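# Pasting a predicted model and its sequence here:
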Amino acid sequence: MSPAASALPITPENAGSSATVTESFLRLLSHVKVENLVAGLSGGVVSTMILHPLDLVKIRFAVTDGLQVRPKYSGIMNCMKSVWHQEGLRGLYQGVTPNILGAGASWGLYFFFYTAIKGYTKEGRQSELSATEHMISAAEAGVLTLFITNPIWVTKTQLVLQYSADRSRKQYKGMVDALAKIYKYEGIPGLYRGFVPGLFGTSHGALQFMAYEELKRDYNKYRNKASDAKLDPLEYIGMAALSKIFAVATTYPYQVVRARLQDQHNNYRGVVDVLRRTWSNEGPVGFYKGMVANLIRVTPACCITFVVYENVSRLLLGVKE
């Protein structure tokens, strides 16, 4: 039930229910901390600014399906060199504005919602949350975050997929121009392309955060310290890298499906059509295109994000060592 339900007229029939919902909502709000939003946003922005070119490479490989309009690349370095020679540094940073905004907002909102939901779930308990509870909290945070940020990701994908040889009507001048044109030609549905596979993608974040929390807790237990004790930067990096690799290996195909749905050069009728055509034309390997570039990008990106988040959040929240 949504928070708005608490505003319904209170009658003898719903008085108890309304009071319960209001109380639960207020308890949830008590766990909301803007510091977590700022810390997550900081981590997302820093990692994206450093690693955006690899994200561009990943998306270009993910949508490679034989269309003549697309350049052909033999590998990651070939793709980066080709873009550099044709478009320079600016070409490697196509789509960086929505990527920074999207990554910053996504990480910030994710940590913001996740820590609030996790705190609410743990309220009044002495025991630690289970792996399943961590996963559910992360999944709920992921759904809320995706709903807010999906239009930014559609914009980023279409900016990244502007090729120098293609001068169609959907050549965008920047993020605002892209948002305006997508809305003009396709309306709200255009801004929410890929939302369904994105919902499946919340399982990626859920698995990652579950693994990260469990690794930290078990490691601190091994050191005979509190489960939320601060780690060294290298230890955070190790935990973040392992959890990210686990999540990527488990859920990567959804990213290919989502990128293809958001691709302005092709028209799919929906998720099932993407699955059918990809399997028919490319086989199982089609669902893993760009995964190597993705791992090379997201693993250090995740490490940077988590290290920045853990340290900034402790600084802002005044957590003692």
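Here it is on my side, so go on. Quick caveat: nothing in here was measured; it's all calculated off a predicted structure.
# contacts and neighbour counts: CA atoms only from here.
Will do.
# Would you mind measuring from Leu316 to Ser30?
Remark: distance between Leu316 and Ser30 (Cα to Cα, to the nearest Å) = 17 Å.
# Tell me where the stretch 151-300 of the chain has strands.
Taking DSSP state E, counting those that start in this stretch to define them, one finds no strands in the stretch 151-300 of the chain.
# At which residues are the helices of it located?
For the stretch 151-300 of the chain, the helices defined by DSSP state H, counting those that start in this stretch cover 175-191, 195-222, 233-251, 253-262, 271-282, 291-317.
# Would you quantify the distance from Asn294 to Lys184?
31 Å.
# Looking at those two, which is more packed in?
Asn294 (22 against 11; other Cα atoms under 10 Å).
# list the contacts for that one?
Contact partners of Asn294, counting by Cα atoms under 8 Å, 6 or more residues apart in numbering, are Leu54, Asp55, Lys58.
# alright, now check it against this:
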Amino acid sequence: MSDASASASKRPVPPAKSWQHFVAGGLGAMCGAIVTSPFDVVKTRLQSSLFREKHSFVARAGPAAYTNFLYNFVETGHIIRDIYREESPRALFKGLGPTLVAAVPARSIIFFTYGNGKPLIANHFNNGQENTWVHLSAAALSGVVTGTVTNPIWVVKTRLQLETSVGGARSALGGSLGAIKSIMRDEGIRGFYKGLSASYLGVTEGTIQWVLYERFKRATSGTELEWLGMMGSAGAAKCIATLITYPHEVIRTRLRQPMVDGVVKYTGLLQTLRLVVAEEGARQLYGGLSAHLLRVIPNAAVMFSIYEAVLRYS
């Protein structure tokens, strides 16, 4: 290896854009979360066993519905309508407070760790060159760090979205504080880390998404369709990653459910997987998928386009 090559492979990660990754990720997450909040509420309820009968439009529509994927999107529309009518429009934004509190720093951490992790890993382990393995390693690192830090906030968000109080009268702050007190009283500190094992399993989704996004966006890089291509790349990468890894979302939601009559039904990753399949069938591992796709695909497109814009023009 030449002196120039050795110097290049050991050059430090430039700090100039570190803060930009943090700010860009948080700004994109905030915009996406607000716009797609109703779909997030529907997704959480469909994933939960507590709402399976109440919100099962497919069950009312008959067995034929199970063979038609479009019925799942119709189901999402019906649930949004029912929540709007029976619980108030504000109920469609239940959990938005904790979502923003979690999503903004979570995405900031993800983009910060990934954006700075790529050159760090490349410089130290791949002679300063980025490739798929560098992207994969940076994505996995960012997922583990973010999941560990933000898990308590996601637990609170899930508990709020599973509430059925008519009118959605409690404020986001009041509801969040109430949920925090309830978890601490009934379950202790460990209650805030329910579903963490499923979150670690879900790191695979973020890893797949980042690797696909990096590959897809190269196709339109430098062309007139570059921005449209980036948005399409973000949405397509998220869609594919979600379809591959979605069951972990259902398992995570079940693990974060509150106790019913003092009993914790779901206690571990494998136990939850076996119980859901035994009681409800493997199909239920994809419960809420339609609402989830309606939320995460536009969310990803908005978030990544804002992220790229901040990096380029700040």
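Received it, and whenever you're ready, just let me know what you need. The structure presented is a predicted model; accordingly, all values stated were derived computationally and were not measured.
# ok, back up a step: tell me which of the contacts of Asn294 of structure 1 fall in helices.
Among the contacts of Asn294 of structure 1, the members falling in helices (DSSP state H) are Leu54, Asp55, Lys58.
# can you put the residues you listed in JSON lines and add distance to Pro233 of structure 1 and neighbour count?
Supplementary listing: those in JSON lines, determined by distance: Cα to Cα, whole Å; neighbours: other Cα atoms under 10 Å:
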{"residue": "Leu54", "distance to Pro233 of structure 1": "23", "neighbour count": "24"}
{"residue": "Asp55", "distance to Pro233 of structure 1": "24", "neighbour count": "25"}
{"residue": "Lys58", "distance to Pro233 of structure 1": "27", "neighbour count": "25"}
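# Tell me which of the helices of the stretch 151-300 of structure 1 is the most buried.
Highest mean neighbour count of the helices of the stretch 151-300 of structure 1: helix 253-262, a mean of 25 (counted as mean count of other Cα atoms under 10 Å).
# and that helix with helix 291-317, angle?
100 degrees (axes from the mean of the first three to the mean of the last three Cα atoms, to 10 degrees).
# Helix 253-262 of structure 1 vs structure 2, mean deviation?
Taking mean Cα distance after the TM-score superposition for structure 1, the mean distance separating helix 253-262 of structure 1 from the aligned residues in structure 2 is 0.3 Å.
# Where in structure 2 does that helix fall?
Using TM-score structural alignment, helix 253-262 of structure 1 lines up with residues 247-256 of structure 2.
# contact partners of that stretch?
44, 47-49, 155, 158-159, 194-196, 198-199, 201-202, 266-269, 272-273, 285-287.
# rerun that using 7 Å as the cut-off
44, 47-48, 155, 158, 194-195, 198-199, 201-202, 266-267, 269, 272-273, 285-286 (Cα atoms under 7 Å, 6 or more residues apart in numbering).
# Would you mind measuring from the spatially closest residue to Phe51 of structure 2 that is not a sequence neighbour to His292 of structure 2?
Leaving out its chain neighbours, the residue that sits closest to Phe51 of structure 2 by Cα to Cα, 6 or more residues apart in numbering is Arg45, at 5.6 Å. Using Cα to Cα, Arg45 of structure 2 is found at 11 Å from His292 of structure 2.
# mean per-residue distance, stretch 140-153 of structure 1 to structure 2?
Stretch 140-153 of structure 1 versus its aligned partner: 0.6 Å mean (mean Cα distance after the TM-score superposition for structure 1).
# just to revisit the earlier point, would TSV of the helices of the stretch 151-300 of structure 1 with distance to Thr145 of structure 1 be doable?
Putting the helices of the stretch 151-300 of structure 1 into TSV (distance: least, Cα to Cα, whole Å) gives the following:
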stretch	distance to Thr145 of structure 1
helix 175-191	15
helix 195-222	9
helix 233-251	18
helix 253-262	16
helix 271-282	21
helix 291-317	17
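# nearest to Met77 of structure 1, of those helices?
Across the helices of the stretch 151-300 of structure 1, Met77 of structure 1 has its closest neighbour in helix 291-317 (9.9 Å, Cα to Cα).
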